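**Student:** requesting a structural model of the entry that follows:
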Amino acid sequence: MTEEGEIPFAMSGRKPVQKRAQATWNRLLDAAGSLLEEVGVERISTNLVAARAGVSPPTLYHYFPDKYALLAALGERLMVAQNALVVLDPEQDEAAIAAVLEAHVTLTRATPGGAWIMRMLRAVPQLAPIRIASHRAVAHALAERVLALDPRQDPQSTEARARLCVDLGYAAIELIFDEPDLPEAPALADAARAIRAVIAP
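**Tutor:** Predicted coordinates for the structure are as follows:
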């Protein structure tokens, strides 16, 4: 939830409207997330996902034309859920920023294959634009809030600082999953301190 409503980053493709179809769509994505963690992005296939979700391949193709459309929707779903946790308040303190980062970690852990989805969005060239578009949307919304509070700031440099803040936070979340033995709270507190320093005018 943000102060200005949802961040304007929407999922592409055809997301079903009816509840039953939504349940199937989410079941397919959950199955894809679990398989992504188990077999990796190279070996995952639409047939594997359909079997894991308990549907026929034609049912899967009703929602996703191919493997990469399925993986794109998987990545977009996580980005939308993560963006919903962002608080567009340039004046929030380090503790509040750290709490938002912790909420992202919790959400990602609760998402089937969550950490692997994040890795996929950085490693697979066809899917990287999803992550970049999401980060740009968050950064733009944050920059608008900064400029609303202080119109004297330069829009271009404000946008650049906001973009850096977004990637600092994302990198911190990735680090928690890449280095599971790293003390989580201190790492997120350090990341929050860096974000606070960058966004401060």
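
**Student:** contacts, neighbours, all on C-alpha from now
**Tutor:** Noted.

**Student:** in this structure, which residue is closest to the centre?
**Tutor:** The residue lying closest to the centre of the chain (Cα atoms, centre = their mean) is residue 79, at 2.6 Å.

**Student:** ok, it touching residue 133?
**Tutor:** No: applying Cα atoms under 8 Å as the test, residue 79 and residue 133 come out as separate, 9.7 Å apart.

**Student:** what about this structure, which residue is the most distant from its middle?
**Tutor:** residue 152 (31.2 Å).

**Student:** how would you label that one: helix, strand or coil?
**Tutor:** coil (DSSP: H, G, I helix; E, B strand; the rest coil).

**Student:** kindly provide the distance from it to residue 158.
**Tutor:** 10 Å (Cα to Cα, to the nearest Å).

**Student:** second input sequence below; structure requested for side-by-side comparison:
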Amino acid sequence: MPFKKSHVPPDLLEKNKPQQQRAVQTYEGILNAASELLVELGVERISTNLIAERAGITVPALYRYFKNKYAVLYALGARLMDRQNQILVGWHETYFDPSEPEKLFVEVEGLVRETYDVTREQPASLAVLSAMRAIPILQEVRLQSHKRMTQWLLSQWEAFYEIDDEERIGVQSRMSMEVAMTAVEMSIEDSETSADIAIEEAAKIIVLYWRDMISRMSYKGG
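**Tutor:** The predicted structure is shown next:
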């Protein structure tokens, strides 16, 4: 589920979407270079000049795709958020049974684990996530992505249930996503933390939220 571009400040949007193979290679080279530099130098010290140098292109060539370094960081963050969001969408579509929503409970750990796997697989994922939290203009992008996924999840439930307390269920849905992401980020950031245990514990918390959510719904199917 790609991030909705209408929520993204214009300065963060790509100037040109690459179509030809050579342009795609240049674009990917920019993102790879930015990932490496983000890990090596941190978000404050990287620049478009350094990114272009590492990618082996000129600065004007980089500017054909991105307006500034924050646009490059946004592209990295959006790619990661899209992949994480797609995990939730695919998982829900696979396991959700509106007549027996409790079946989801046994699959929650798998959801958190898949999110962990896809996050860990992306180069510099932790540095990208840290940048999305640290930079004000990117904080809003991250916030809107989480809100959008919360709204999407609620829309799936509202199609089948009468909801007594939508505001509370919205908060519970959002908090369950934050719990999952906390476990994922903690497992990647801290090598002394067992990913298995963090994932298992996050799943327990999420199930508690979702069990309460279900108690506040009435199935429309009778």
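
**Student:** map residue 151 of the first structure onto the second structure.
**Tutor:** Residue pairing (TM-score structural alignment): residue 151 of the first structure is matched to residue 162 of the second structure.

**Student:** the counterpart of residue 185 of the second structure in the first structure: how many residues sit nearby?
**Tutor:** Aligning on TM-score structural alignment places residue 185 of the second structure opposite residue 174 in the first structure. Number of residues near residue 174 of the first structure (other Cα atoms under 10 Å) recorded here: 17.

**Student:** can you say which helix or strand has residue 174 of the first structure in it?
**Tutor:** helix 155-178 (DSSP states H and E).

**Student:** and the helix or strand following that helix, what other elements does it pack with?
**Tutor:** Counting by DSSP H and E, the element after helix 155-178 of the first structure in chain order, helix or strand, is helix 184-199. With contacts defined as 3 or more Cα pairs under 8 Å, 6 or more residues apart in numbering; DSSP states H and E, the packing partners of helix 184-199 of the first structure are helix 94-110, helix 155-178.

**Student:** quick one: the ones you listed as CSV, columns for distance to residue 120 of the first structure too.
**Tutor:** Compiled in CSV, these are given as follows (distance: least, Cα to Cα, whole Å):
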stretch, distance to residue 120 of the first structure
helix 94-110, 13
helix 155-178, 11
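
**Student:** now for the residue lying closest to residue 187 of the second structure once chain neighbours are set aside, how many residues are close by?
**Tutor:** Once flanking residues are discounted, residue 187 of the second structure sits nearest to residue 195: 4.9 Å by Cα to Cα, 6 or more residues apart in numbering. Applying other Cα under 10 Å, we find 19 residues neighbouring residue 195 of the second structure.

**Student:** quick one: the aligned partner of residue 195 of the second structure in the first structure from residue 9 of the first structure, how far?
**Tutor:** Using TM-score structural alignment, the partner of residue 195 of the second structure in the first structure is residue 184. Distance, residue 184 of the first structure to residue 9 of the first structure, by Cα to Cα: 28 Å.

**Student:** I'd guessed the residue nearest to residue 187 of the second structure sits against residue 189; true?
**Tutor:** No: contact status for residue 195 of the second structure versus residue 189: not in contact, 10.3 Å apart, counting by Cα under 8 Å.

**Student:** residue 107 of the first structure and residue 82 touch, don't they?
**Tutor:** Yes: taking contacts as Cα under 8 Å, residue 107 of the first structure lies within contact range of residue 82: 7.4 Å.

**Student:** more neighbours: which of those two?
**Tutor:** When residue 107 of the first structure and residue 82 are compared for neighbours, residue 82 comes out ahead with 20 against 16, by other Cα under 10 Å.

**Student:** name the nearest residue to the more buried one, sequence neighbours excluded.
**Tutor:** In space, and not counting its chain neighbours, residue 82 of the first structure is closest to residue 104: 6.1 Å by Cα to Cα, 6+ apart.

**Student:** just residue 59 of the second structure next, same as before
**Tutor:** Among residues not flanking residue 59 of the second structure along the chain, residue 52 sits closest, at 5.5 Å (Cα to Cα, 6+ apart).

**Student:** and the one you found? What does it align with in the first structure?
**Tutor:** Matched to the first structure by TM-score structural alignment, residue 52 of the second structure sits across from residue 50.

**Student:** and the residue nearest to residue 187 of the second structure, how far from residue 42 of the second structure?
**Tutor:** Using Cα to Cα, residue 195 of the second structure is found at 25 Å from residue 42 of the second structure.

**Student:** likewise for residue 87 of the second structure?
**Tutor:** Distance from residue 87 of the second structure to residue 42 of the second structure, by Cα to Cα: 28 Å.

**Student:** next one: residue 160 of the second structure
**Tutor:** Residue 160 of the second structure sits 46 Å away from residue 42 of the second structure, going by Cα to Cα.

**Student:** how about residue 21 of the second structure?
**Tutor:** Applying Cα to Cα, the value for residue 21 of the second structure to residue 42 of the second structure is 30 Å.

**Student:** okay, the two: which has more neighbours?
**Tutor:** Neighbour totals were compared for residue 21 of the second structure and residue 42, and residue 42 leads with 15 against 9 (other Cα under 10 Å).
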